[in-house]
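A.B. asks: here is the input, now give the coordinates:
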Amino acid sequence: MTFVHPFLLLLLCLPLAWLVWSWRSSHRHLAFVLKALSFAVILFALAEPTINLPETKTGAIVLVDTSASITREDLARAASLVTQMERNKHGNWMKVVPFASQSRNLLPQEVSNGLHLIQTANEAGNGTNFEAALISSMSAIPSGHIPRLVLISDGNENEGSTARAIAELERLHIPVDTIPLAGRPNTGLHLESVSMPRQAYAGERIPIDLTIDSPQSTHASIEIFAEGKDLGTNSIELAAGTNTVRVHARVNSSGATSLSGRIAAGSLGELPFEQAIELRRAKILYLSQDPPGTESNLIQALGEADFDLTRDASLIEKDLAGIQLIVLNNLDLNAFSAGDKDRIEEYVKQGGGLLLIGGERQVYKEDRQMDALDRALPAKLAPPKTPQGTCVALIIDKSSSMEGRKIELARLSAVGVVDHLRPVDSIGVLIFDNSYQWAVPMRRAEDKSLIKRLISGITPDGGTQIAPALAEAYRKVLPSKASYKHIVLLTDGISEEGDSIDLAREALQHQVTISTVGLGQDVNRSYLEKVASTSGGRSYFLNEPQGLEQILLKDVQDYSGSTAVEKPLTPIVESKAEILDGVGMEQAPALKGYTRF
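C.D. replies: As a prediction, this is how the structure comes out:
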């Protein structure tokens, strides 16, 4: 017995003293005794006595194993057992505690419509720790109840120490009842480990590495799920012993996501796995000087790949920590300040991505010293070096029919070609009528002023004999060591073919290309087309000479160095690479052009 106010018990001496004093002066002894007892009882009650009587009710913790080794059938059986206990507890206290690596509370979906136990999600479900479950659950039993633990499990412990837990329970005199579950059949198929990144980007291919022990060689399949949604199935072949398998999953959502899977190996059974992964959308800093609307396809592709896109160039100076990729599309890189280039270089050093898309605004300048942006890029934006240069021969018809505007534009066209040649390149201008002669003998394009003066001296006269002139030009071009060898034939008349077609075939075998340009209506169109196509060149036909200069210059550029070629091109995958997995290059449309070097 205990008292809330024990100091009041000291006042019990007052009614006793009063009784002794009144006993002598009066004969009503019984009345005085009753009064004294009444005062004593009142004081005793004011002291608030408390009596603890022994409790005979049981406080039971029902521990239910919900780890990955428990089958759906076992979970249903465990739920049924717990429901029966609940119905028959008869005033005793009971609590259900699911556990795997650690104990947990029942989830709302487990108790919404009756008890429906589910497996513990993520990595916590891969372990079974009896020690943690038994020891941590004892504190939940209310005081005054007789403690008792009930363990429902398949017994496949892989964490903690049951021996330590038993020793502690024996010391506290707490009994444990066990109810076995069937568990999964032991076929020898085991999942030793599951490894996947803790964080990834939405839309990224997430690698999942599995270590599987198999008792025999067998075919198996791996199904992958994200929050219960089927992401596909991978077929694998397991060898007897330890197998290391990598599969991939792609999830387009963001936030915390449960990525789970199931390994099915026929008669060997199934192995589940699950892990939580944090998905976020990658952020791109996109800077471009392309005209509005021309980049819509690229922007759409980035959006469909779940990238967040920003165009705020000030982020380079402020903070690039939240940016995963910088895209520089057709920018004049020399417009960046030295400080901006340093910040981009440091960003790349810290693991940031940098994508450079070429364009006409990126002008190459020969700099001996690399700046910060040059160091950040894996390659320098420079045209390929061709020490041998290119060799170009212009064959110009100077017959009398070329007099006037035609020969004037022919001279201007030849001068335009000379202006675009490098000093390392070679140029020769062969003029012909009934015979031929070199107006500009084959030479390096170093003294361009002299070459232009020689071209300006070309005057029309005579007839038209193409074949001898073509043979002479080919004879001079063939021994050249240049990287590119190209001949352009310009005529406005008709001539005998001679052996021109055989010469064109030989030129093709020796990587010498021949293009032909026909001016006016009086040309042998089929002859000029055949010479060009046979040698791998092109043929052009103009009724008026006004477009001659542009055509001649573009043709020489196309066949004598790096240039943009605007024609459909279908790429072919020569060998498989991981970067192309899932791209679908077989169904990709043709490219609209390419740069040829």
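
A.B. asks: please count neighbours and contacts with C-alpha atoms only from this point.
C.D. replies: Noted.

A.B. asks: now Val327: how far from Arg596?
C.D. replies: According to C-alpha to C-alpha, to the nearest Å, Val327 stands 24 Å off from Arg596.

A.B. asks: please read the previous query as pertaining to Arg250.
C.D. replies: The spacing between Arg250 and Arg596, counted by C-alpha to C-alpha, is 36 Å.

A.B. asks: do Ser195 as well
C.D. replies: To Arg596, Ser195 is 45 Å away according to C-alpha to C-alpha.

A.B. asks: sequence B follows; please return its structure for comparison with A:
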Amino acid sequence: MSITLTNPYYLILLLLIPLTWFYLFKIKDQTRFRKSILIFFRTLLILLMVLVLTDPKFTKNSDAVNLFYLVDISKSIQNLENDRIKSFIDKTSSHMDEEDKAGLIYFGGNPSLEVALKQEFDAEVMQSEVNSNHTNINSAIQFAIGKLPAQGKNKLVLMSDGNQNIDDVHNSLQLAKSLGVQISSVPVSAWIGDKEIYIDWIETPKNIQLNMPFEVRIVVQSRQKTKSNLVLLRNGDYISAKEVDLKPGKNIFLIVEQVKEQGLYVYKAIINTDQNNDMVYQNNEGISFTQATQKNSVLFVTNEQKEKIPMITALTTQGIKVVTKPPNELPFSMQGYLDYGAIILNDIAARELSYNTMEDIEKYVRDTAGGLVMIGGPNSFGAGGYLKTPIEKALPVFMDIPTTLEFPGLCIVMVIDKSASMAGSISGQTKLEAAKLALFSSIELLNPKDKVGILAFDWEQDWIIPITTADDRVAMAEKLSVLSGGGGTDIYKALVKAHSALKKIPSAKKHIILLSDGMTKEGKFKSLVDKVVKDKISISTVALGQGSDIQLMKKIAKWGEGRDYYTDDIENIPRIFVGETRIVAKEIIIEKTTRPFVSAKNDIIQSLPVHKIPKVDGYIITYPKNSAETILETIHGPLLVSHQYGLGRSVAFTSDLSGRWSKNWVNWDYFAQFVSQMVKWTIRKESPHYYTVDIGRKGDKGFFKVDIIDELNQFSNHLKPKLKVLLPNKNNQTISLEQIAPGRYFGNFPASEVGEYYFNLFGDKSEHLIQYKTFGYSIPYSDEYLLIEPNETLLSELAEKTGGAVLDINTPPEDLFISDSQQKEYGASLWPYLLLAAIAVLIIEITIRKLQTLNRI
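C.D. replies: Down below sits the predicted model:
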């Protein structure tokens, strides 16, 4: 045991002692005895205060070792190595002395403390969660150094393949050296198998011309001689597949391609091999983007034949290329919409679009500057069930309407099939459960003063909720919860019972919604429905699944002056019931002749004779958003509304343009000009600039570099371009690009995720700045799956420069916890005690001097 001064340089202050002596000896009014006492106490006080400043501590020599195991658990490490890693840790830690401490840190793209430093070390079952798609050795070492104590010999044991792909470990190497932290390396085998095959990269031209052949270059790496199947996809569609012969090393394949339509294309190459030969499947595909440019076309979504749609003919005569598709043929990802400048939804119901499709269209408008036009009809807007959907977000109108438009005195009876077939399960949910949800969702939409009844039927009929006011929602939910299925199907008797009850109710409007999933017994339906209609009761029907009597349900709805629905997806049942209830409960559809009036000037109606705007015979009531501009209006609400949504634009025309409600518009001399201007207003704008783009990444940081040249072939300088990045996780970020050279702009984006990235380059509204342009980039698989051998050079460098060693995982050393030099272990500081002593000396000295003064008096 010894004492060490932490701040010995304060000892120079001891020179104050002789100076104090010199000063005190010069005092003449003191006796020699009193001077001696004063000098003694003043010298002791200075000595104690100097020692306080030097911070003395008890120290002893120690052989204690503090050691962290840093274990790489990224995806590049074989699972087979886990047992060997644990065995190495167990065997080396078994040689710890009582003073030694060990801890465990797992790392990949980030470090995580699994076991803190402690003397009773045990590598327990792993609980840490790290990003295994990357390897960041630098952050793991810095994290461990921050957890090491000041006392004892500090060591790190790095167990990794050494293949870092984020950051650089050399950044922490100097820190470890300066702090005396010793790093030993244990090379761990990567996942690479002797028969591994993977796609190194796929290359396509960045820009291509339509109908011109070009090459798709695919590079496949193989560690064996074998046969495999090479598949090529374009925008998710199958293009070709062929058997290829692979030799060890690099294999290059060229496939000739050409495209006929403009747009951004995603090419994906897949190499299919025998699973027994190829250990990892994640690296068996590659992705490349290419851009085919031409004048923008529009996607027209409709269920009608295009020859029968006047709007398509009008757009074509105005020079707009139109591509028509039914809802079930829409792209499976947002990328598929980038081929088009705008999307037109022509009287399409929400139930015909999946929720993912609606999300893709909303992002297409918001993030890629695409256009969206919704044309009205009985299946559009609120009548089509778009309330609270992503499509509603993108449109300039709300699907809900003011409560002042609610229909007074409504009575609605829901007639629900509860036969045995309704107990059938689809995707983990029975049809009857979906129907219950639909019923309650519909009841919630009703005014508490409205009346509602629920009649369930099989062979028999049962009033689950007899006709009553829709105010006690809790009681209704309880009654619905006990509804169960069984028996056959008899629609006729159910309608008879519903009719009998409804005709006695004195409501201004009465309606029946009939749902069934099966065939029914025969009955005189036509005469029955005629009686129902005569009593001023309407009927709508919902046929569920292929087993339902679809034709009969359509006839009942037609005879009953209602609407017929069909779906084979139980998730659509709540949407249908909510949409139908809203149509009945509120006057959403207005079918009477109305002349709209102009409420705002807009480019859409520029140069049109606004005093000759045709009448409409029907439209859907909507409610304009605050950010929207209502261009044409009726007494009940907007007819033509537009607004900017994110980077894109959208338009709502609440009447149809097929002739049912708009025969005056279709026959108008300015019809073609009107629809052309409406669609062109939304279309993604063409840019007058030319671009050379370089997109890449380093580690988890991507870069976007673009050279912008104007139409005069001059660099475009002093722009303020922005980049909206749509990440694989569907989130987006907006990045400002900085000019770094004439005409060249640069920015970084996060690139830690595997998948496809989409970039929309845009500027402000100045005519001198760029307009919207979309690009793509992909990370097909994690860098951890690249065919790379362990980086033994880096692991050796870390050990050599910090005084460590390269260790063999199969031969755990016994001396890992033996310190090569004794370390000082510091005990408690002594300065607090010395400070107390100094204060005591000061008090004694002051007391003596006071006593001396009193004695003189």
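
A.B. asks: any idea what the TM-score is?
C.D. replies: Comparing the two superposed chains by TM-score structural alignment, normalised by the length of structure 1, the resulting TM-score equals 0.36, with 309 aligned residues with a C-alpha RMSD of 6.6 Å.

A.B. asks: quick one on the thing from earlier: comparing Val327 and Arg596 of structure 1, which shows the higher neighbour count?
C.D. replies: Taking other C-alpha atoms under 10 Å, Val327 of structure 1 and Arg596 do not tie; Val327 has more neighbours (18 against 12).

A.B. asks: so that one lies in a helix, does it not?
C.D. replies: No - going by DSSP: H, G, I helix; E, B strand; the rest coil, the assignment for Val327 of structure 1 is strand, not a helix.

A.B. asks: what comes into contact with stretch 835-854 of structure 2?
C.D. replies: With contacts defined as C-alpha atoms under 8 Å, 6 or more residues apart in numbering, stretch 835-854 of structure 2 is touched by 38, 41-42, 44-45, 48-49, 52.

A.B. asks: could you redo the last one with a cut-off of 10 Å?
C.D. replies: Residues outside stretch 835-854 of structure 2 that contact it (C-alpha atoms under 10 Å, 6 or more residues apart in numbering) are 30, 34, 37-42, 44-53, 831-834, 855.

A.B. asks: Produce a PyMOL select command limited to the buried residues of these.
C.D. replies: Selection command for PyMOL covering only the buried members of the contacts of stretch 835-854 of structure 2, criterion 16 or more other C-alpha atoms under 10 Å:
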select buried, resi 38+39+41+42+44+45+46+47+48+49+50+51+52+53+831+834
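
A.B. asks: in helices, which of the contacts of stretch 835-854 of structure 2 fall?
C.D. replies: Taking DSSP state H, the ones among the contacts of stretch 835-854 of structure 2 that sit in helices are 34, 37-42, 44-53, 831-834, 855.

A.B. asks: tell me where the stretch 1-150 of structure 1 has strands.
C.D. replies: Secondary structure of the stretch 1-150 of structure 1 (DSSP state E, counting those that start in this stretch): strands located at 2-3, 49-50, 58-65, 93-99, 146-153.

A.B. asks: what's the fourth one packed up against?
C.D. replies: Put plainly, it is strand 93-99 of structure 1. Packing partners of strand 93-99 of structure 1 (3 or more C-alpha pairs under 10 Å, 6 or more residues apart in numbering; DSSP states H and E): strand 58-65, helix 72-87, helix 130-137, strand 146-153.

A.B. asks: now do that strand and strand 58-65, the angle between them.
C.D. replies: Using axes from the mean of the first three to the mean of the last three C-alpha atoms, to 10 degrees, the direction of strand 93-99 of structure 1 lies 20 degrees away from that of strand 58-65.

A.B. asks: got the angle for strand 93-99 of structure 1 vs strand 146-153?
C.D. replies: Going by the same axes, to 10 degrees, strand 93-99 of structure 1 makes 30 degrees with strand 146-153.

A.B. asks: same question for strand 93-99 of structure 1: list its buried residues.
C.D. replies: Applying a neighbour-count criterion of 16+ other C-alpha under 10 Å, one finds 93-99 buried in strand 93-99 of structure 1.

A.B. asks: those: which two are farthest apart?
C.D. replies: Pairwise distances across the buried residues of strand 93-99 of structure 1 (C-alpha to C-alpha) peak at 19.6 Å, for the pair Trp93 and Phe99.

A.B. asks: excluding its backbone neighbours, what's nearest Arg744 of structure 2?
C.D. replies: Excluding the flanking residues, the one nearest Arg744 of structure 2 by C-alpha to C-alpha, 6 or more residues apart in numbering is Asp707, at 4.4 Å.

A.B. asks: so which of the strands of the stretch 1-150 of structure 1 is the most packed in?
C.D. replies: Mean neighbour count, computed with mean count of other C-alpha atoms under 10 Å, is highest for strand 58-65 among the strands of the stretch 1-150 of structure 1, reaching a mean of 24.

A.B. asks: if you count contacts, what does that one end up packed against?
C.D. replies: So strand 58-65 of structure 1, by 3+ C-alpha pairs under 10 Å, 6+ apart, packs with helix 72-87, strand 93-99, helix 130-137, strand 146-153, strand 176-180.

A.B. asks: state the next helix or strand along the chain beyond the fourth one.
C.D. replies: Note on strand 146-153 of structure 1: by DSSP states H and E, the next helix or strand toward the C-terminus is helix 162-172.

A.B. asks: what angle do that following helix and helix 130-137 make?
C.D. replies: Going by the same axes, to 10 degrees, helix 162-172 of structure 1 makes 30 degrees with helix 130-137.
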